[in-house]
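Peer 1: Fold the following, please.
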Amino acid sequence: MKKFFIRGVFVILLLIASYTAFGKANKRAEGRPNIVLIMVDDMGYSDIGCYGGEIETPNLDRLAANGIRYSEFYNTSKCNTSRESLLMGRYVNRVSEHKNFSSGPTLGELAQQAGYRTLWAGKNHNSIRPPERGFDRFFGIQGGLSNFFCPARKTADGRPVPYTGTSVNEWMVHDEWVELFVPTDPEFYVTDAITDNALLWLKEYSGEDKPFFLYLAYTAPHAPLQAREQDIKKYEGRYDVGYQEIRKQRYKRAVKDGVFNPETAPFHPQKITQWDSLSPEEKELEADRMEVYAAMIDRVDQNVGRVLSELEVRGELDNTLILFMSDNGANGSRGDEYKDYYTPTGNEQLGGMFSWEFLGKNWAMVANSPLGYYKKTSHEGGVCSPMIAYWPEGIPLKNGWVHEPAHLVDIMSTLLDLTDLRYPSEFNGEPAKPNEGISLLPSFRGEPLAVRKHKIGNDYKFGKMIRDGKWKLVQYKELGWELYDMEKDRTETRDLAEQMPEKVAAMKQAFSMWEQNCKAGL
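Peer 2: Model prediction:
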């Protein structure tokens, strides 16, 4: 009798423990989702497999196949302004850059208010300090770029590395700010380190009964072109066929996969240098550059896979909203300014710690194909990037597409909608500038997005633009304004400005109003 009693008590305790564990898991499953926001740096529209690219990105392709993709997701055509726009939910132009942070809450502050553990690993490139603006933990760089193998301007053994630009080189490492981050690990690589820290945090907070908001801001594939040797080897010889052939292959795959309809998105006639006009030495160098660039994106995908694996092991992947995007299109710069600050040793291997190469205009236009132009312009190749949304419990669509225009400012509106938060009318005792986006949640359900109160616009460096429904008005440098019907001409090949001067005038007025709205309250 005593034996049966003890066994019965054991069974009851086991049931209680099982019920408690199930209850916690079920509470997490039925509650608000975890959020993983992934932003890469200077990646082209067609670089990843699910947008037509030949670069091996099985993990991102998996997210797309089991979620939705956006064909017209806009940014600000530049790293720092895009990141500010994302964090603050407002449009940013060349005169409002860095000046909006005092007039409203960040994504992190709102996520904290909603009960999330907030984590940020990677690039900042703005004036705020993440731990002071809503993020519980931060690992990464305050500035815009660094050497991928050694973020400081010297190595652990004292050897100098190439000039790293004029941006701030300060890092936060192990919760402390350091002016020069010199890793002692000979296997250090920034992309991996960003994920390493994120995974450590996820393990540290795994026992919490609250969801997490993780912002992974990878610096790849931003210059300098530096990648692990084993990743570069995967792409040896792949780009020997040259710019034109790779671009044609990408377009063919994109059309086959439904990314573009050739009737409404014809191949943009980019002015790319003819591959056969290059010398053998030039061809080899150009192909090598693209191999390293591809390897950098490949490594990002591998790290996305590491995050997915961790979430699967924890049983939390199905109730995690994952958003993947780029801050702008591929970069057309060559970046030779480092030569004024660094004396080559003659032993530099392209892609290694001691090389400092940029992608350049030709490959950038291939990376953004079939869209036109590149970073810092307001044509589609500069201001439009891939965006993937994955959330098994919240997005019933599989391998779906959203063809309505969306923007970085919409991420904050989506967070507000997801958590039933209200955007505050005041911030730090002052009137808050309004959130200017719309929620993307309807598109998760296959429904149309709401009508925008604030038009999508852009003004940075070489380009200006305003988007109003199907119409887009755009300007390159100081040339004339161009008008496109984006429903019939997604790739901006047929300028209608001369045929529709009244429409141009109306949209120029709308652009002026957009500019004024960006300046308001500064």
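
Peer 1: switch to C-alpha atoms for all contacts and neighbour counts from now on
Peer 2: Noted.

Peer 1: G89 contacts I411, correct?
Peer 2: Yes - counting by CA atoms under 8 Å, G89 does reach I411; the two are 7.0 Å apart.

Peer 1: Looking at these two, which has the bigger crowd around it?
Peer 2: The residue with more neighbours, out of G89 and I411, is G89; 28 against 24, by other CA atoms under 10 Å.

Peer 1: joint contacts of G89 and I411?
Peer 2: Common contacts of G89 and I411 (CA atoms under 8 Å, 6 or more residues apart in numbering): G437.

Peer 1: the strands in the stretch 351-500 of the chain, which residues?
Peer 2: Using DSSP state E, counting those that start in this stretch, the strands of the stretch 351-500 of the chain run over 384-390, 400-402, 406-407, 426-427, 430-431, 456-460, 463-468, 471-476, 482-485.

Peer 1: Columns mean neighbour count and distance to S167 on top of these, output as CSV?
Peer 2: Shown next, in CSV, are these (neighbours: other CA atoms under 10 Å; distance: least, CA to CA, whole Å):
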stretch, mean neighbour count, distance to S167
strand 384-390, 27, 24
strand 400-402, 20, 36
strand 406-407, 25, 26
strand 426-427, 14, 29
strand 430-431, 12, 31
strand 456-460, 25, 18
strand 463-468, 22, 23
strand 471-476, 22, 26
strand 482-485, 21, 34
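
Peer 1: Now show me the structure for the sequence below, then we'll compare the two:
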Amino acid sequence: MMSLCFRAILLAVLLLFSSLSVVSAKPPNIVLILADDLGFTDTQPYGSEIQTPNISRLADEGVMFTNYHTAATCSPSRAMLMTGVDSHRAGVPDIPVSILPEMADKENYQGVLSDKVVTVATLLRDAGYHTYLTGKWHLGYSLEGQLPDQLPSKRGFERTIALMESGGDNWEQKPYVIAYPDATWYEDGKPTVLPEDFYSSKYLIDKAIEFIEFNREDNKPFFSYISFQAVHFPVQAPREYTEKYMGRYDMGWQELRKQRLQSVKKMGIVPGDTRMVETPAALDWNSLSAEQQRYQSKKMAVYAGMVDAMDYHIGRLMAYLKETGQYDNTVFIFTSDNGTQITDIFDRGALLALYLRLWLRNNGYNLDYETLGERGSYINMGISFGSSAASPFAFHKFYAGEGGMRVPMIISGPPVQQKGVRSNAFTFVTDITPTILDMAGVAHPGTSYQGRKVEPMIGKSLVPLVEGRQERVYAEDDTVGFELGGNLALFRGDYKLVKNRGPIGDNQWHLFNIVTDPGETEDLREKMPELFTEMKTAYDEYTEKNGVLELPDDYTMFKATTANALRKTLKKITLVAAIAVLLILPLVVLNIRSRLRHRGDIEYLTRVTVMEKVIDKTLRPFLVITGLITMAPVMMTLAPETGAMEVFQLKLVSEYTLTIQHWGLMIFLVGLLTVVSAFKTSLIFPVMLYSALQKSGLVILTVLNAQHHYVEGFLLPAGFDMICVIYALFYFHILRRKRKRDNVRMKK
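Peer 2: All right, here's what the predicted structure looks like:
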């Protein structure tokens, strides 16, 4: 009897340890690879034409997830990825620039990682792991700017090379949008300067290998978090990668979107009867000229080259680990922070485009066809080819549609027993931290860490699914809620309740079966009212539990970013305005006092004042300088530049397109007329009147309508415009005095 009991116990123990195929005798090394803005069908395992042999190898050596979801934008996604906690409870419900100022003082809306969450890096480091971060962090900014205590070196990472902003140039250390005046990199908690031969994907892998190699001999496991800039704009790639895809996209974006749909159908990633919606606002490829098509085709070739280059450098890391004998005990997790980015930052109106063009030039960027993707080049994909990366899904980054939330995810490596397996089980970004901790044999502290209260994880470990012991980790009735800028979703089983705001969404609730209808084309709300009601109730419970605040009905991300940009702008304009007031106020006071003191004094009224003498002496030089300053910046817009029209896409009416060159010509002529008026007295008054009205409008536009990406670029022109307006007011005041003096003389 004793012998039978002993054998049974021994057998149970053996079965238990044989089932834990992901966790080896020594805790595994873990490499977490995060792409940026990578679309669902941008890699070969997910139906892409882009060559990604190393990512394909990862898929062949592990489990590929086809129903994995993340947040629809970067910061919330990264917060959940690092903690296993809902983005609101982690303190990062949205990117900081989209959080309304009146909400920013709420605990769940700080825009940076809360002290109430513990990162996976912290827990792994406590357990004896080396922890490394190479790449974009984007969890250390609030509405007020960068917070030094939120560097990754303060959140559990032993060695770091981290980009703090939301992005940066891939060839040089310089900003990529006006909103961020710098590209701030930190190495091990201290500011650093990038090398001359920097290319983001190469450099991040170089540093990852350097960190791993430095500690290799101590035989401790490592956690390496590699956060690529690829394929966030500006889209840039070495020429040799771009050339591989030249001509591949000459058929246009509509055809590519269809080809990728057919590819994922053929591979069985989506059902064979999957349909997809048309992408709103995408131009018809056939409406473009041959030259425009050529330019757009090369842009997509650069995008493909950037994905290809990222894959190549992932392969370098894999090769290094094999050469050093570490590969066999390494687990890889590959995914993206959110869906494809198809917002066109250039499509903000001609005036803003002019300012952006000037900013690009001043920062060494160009839009030249010949060097697209190379050092100094600037590419933003826009909605057209960008929509192909989201195929076959609806919506994109920032929205709760599948195109914004469903992304690739692969768990792979020799410790993963299942090979070449595809799972369509629903999984969520909060599952990554529990999975990593489970693989490492590390327990989460629950609700208390080092004497302080912390948030428990809400995600589930995917280890049972990866091992093949379970087909899904979420039960049919389990729910997962999501909110981002008023775009809402709740997942339950195969179903998704979703509501997207404008300008693309209709702000109405819809119910979809995202397993049979991943394109979200058939709304089941009327067919399944009971399920709809249950899921709506569950969503309401999610918002209450996680402190989700209700946004105004007219809220959009773009309005919010504008509002926050205005706060930042107004602070900077305050100094300029204060100086202007200090200059004007004494003159106004003196003028009023003089008028009161000399009321009815004919001699005073007929006297030429100092101000009048100053205006008379400076008027012509002022007109010449103002005209030249007006002409100089727009000279660049008059030079024919291949592809400028399709990049800016400033369509005003169906038959005609107002290009950046047209705007440049008009402003150039205004500047020329201003110079001429200095020598043509009859033109002075209309030119000054036009200048005062136009520049007053520009100052008001700066304050009221500056878009987030361009707000910094308005400050210098607005200051110049304000000076011009003040000068014009003095000019009109002098004209008024002259008329009064002439009237007095006539009466005498």
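
Peer 1: TM-score for this pair?
Peer 2: Overlay of the two chains. TM-score (TM-score structural alignment, normalised by the length of the first structure): 0.87; 480 aligned residues with a CA RMSD of 2.3 Å.

Peer 1: of all the strands of the stretch 351-500 of the first structure, which lies closest to T343 of the first structure?
Peer 2: Nearest to T343 of the first structure, of all the strands of the stretch 351-500 of the first structure, is strand 456-460, at 32.9 Å by CA to CA.

Peer 1: In the second structure, what range does the closest one match?
Peer 2: Mapped onto the second structure using TM-score structural alignment, strand 456-460 of the first structure spans residues 480-484.

Peer 1: mean shift between the matching stretch and the first structure?
Peer 2: Superposed on the first structure, stretch 480-484 of the second structure shows a mean distance of 1.9 Å to its aligned residues (mean CA distance after the TM-score superposition for the first structure).

Peer 1: closest one to F511 of the first structure among the strands of the stretch 351-500 of the first structure?
Peer 2: That would be strand 463-468 among the strands of the stretch 351-500 of the first structure, by CA to CA, at 5.7 Å.

Peer 1: now what about that closest one, what contacts it?
Peer 2: The contact list for strand 463-468 of the first structure (CA under 8 Å, 6+ apart) reads 376-379, 455-459, 472-477, 507, 510-511.

Peer 1: relative orientation of it and strand 471-476 in degrees?
Peer 2: Our comparison of strand 463-468 of the first structure with strand 471-476, counting by axes from the mean of the first three to the mean of the last three CA atoms, to 10 degrees, yields an angle of 180 degrees.

Peer 1: After superposing, tell me the mean distance of strand 463-468 of the first structure to the second structure.
Peer 2: Looks like 1.1 Å for strand 463-468 of the first structure (mean CA distance after the TM-score superposition for the first structure).

Peer 1: The equivalent of R137 of the first structure over in the second structure: how many residues sit nearby?
Peer 2: R137 of the first structure maps onto R159 in the second structure when the alignment is built from TM-score structural alignment. If you count neighbours by other CA under 10 Å, R159 of the second structure ends up with 21.

Peer 1: any idea how far the counterpart of T52 of the second structure in the first structure is from L199 of the first structure?
Peer 2: Superposed on the first structure with TM-score structural alignment, T52 of the second structure falls opposite T57. Plainly put, T57 of the first structure is 20 Å away from L199 of the first structure if you go by CA to CA, to the nearest Å.

Peer 1: Compare these two (neighbour count), which wins?
Peer 2: Each of T57 of the first structure and L199 has its neighbours counted (other CA under 10 Å); T57 has more, 21 against 15.

Peer 1: For the more buried one, which non-adjacent residue is closest in space?
Peer 2: D301 (5.4 Å; CA to CA, 6 or more residues apart in numbering).

Peer 1: what about the one you found, helix or strand, and which?
Peer 2: Element membership of D301 of the first structure [criterion: DSSP states H and E] is helix 280-314.

Peer 1: In the second structure, what range does that helix match?
Peer 2: Counting by TM-score structural alignment, helix 280-314 of the first structure falls onto residues 290-324 of the second structure.

Peer 1: Show me which positions of the matching stretch end up buried.
Peer 2: For stretch 290-324 of the second structure, the neighbour count (16 or more other CA atoms under 10 Å) marks 292-318, 321 as buried.

Peer 1: Next: stretch 24-43 of the first structure.
Peer 2: With burial defined by 16+ other CA under 10 Å, the residues of stretch 24-43 of the first structure counted as buried are 25, 28-29, 32-43.

Peer 1: Please enumerate the helices of the first structure.
Peer 2: 2-30, 58-65, 79-88, 107-113, 190-204, 229-233, 243-256, 280-314, 361-367, 380-383, 410-419, 441-444, 501-519 (DSSP state H).

Peer 1: Could you find the closest non-adjacent residue to the residue nearest to the spatial centre of the second structure?
Peer 2: With the centre of the second structure defined as its mean C-alpha position, the nearest residue by CA atoms, centre = their mean is S166, 6.1 Å away. In space, S166 of the second structure comes closest to H138 once its chain neighbours are excluded; the distance is 5.6 Å by CA to CA, 6+ apart.

Peer 1: aligned partner of the one you found in the first structure?
Peer 2: Counting by TM-score structural alignment, H138 of the second structure corresponds to H125 in the first structure.

Peer 1: What separation is there between that match and P224 of the first structure?
Peer 2: Per CA to CA, H125 of the first structure is found 16 Å from P224 of the first structure.

Peer 1: try G346 of the first structure
Peer 2: According to CA to CA, G346 of the first structure and P224 of the first structure sit 18 Å apart.

Peer 1: out of the two, which sits in the more crowded spot?
Peer 2: Taking neighbours as other CA under 10 Å, G346 of the first structure and P224 compare with P224 leading, 28 against 7.

Peer 1: Count the neighbours of Q516 of the first structure for me.
Peer 2: Neighbours of Q516 of the first structure using other CA under 10 Å come to 11.

Peer 1: The second structure: which residue goes with that one?
Peer 2: Counting by TM-score structural alignment, the partner of Q516 of the first structure is E544.

Peer 1: quick one: buried residues of stretch 563-573 of the second structure?
Peer 2: 563-570, 573.

Peer 1: and what of stretch 408-424 of the first structure?
Peer 2: Neighbour counts over stretch 408-424 of the first structure (16+ other CA under 10 Å) mark 408-416, 419, 423 as buried.

Peer 1: Which pair of these spans the longest distance?
Peer 2: The most widely separated members of these, counting by CA to CA, are L408 and T419 (18.1 Å).

Peer 1: and the top helix by length along the second structure, what does it pack onto?
Peer 2: Of all segments of type helix in the second structure, defined using DSSP H, the longest is helix 557-597. Using 3 or more CA pairs under 8 Å, 6 or more residues apart in numbering; DSSP states H and E, the elements in contact with helix 557-597 of the second structure are helix 681-705, helix 711-747.
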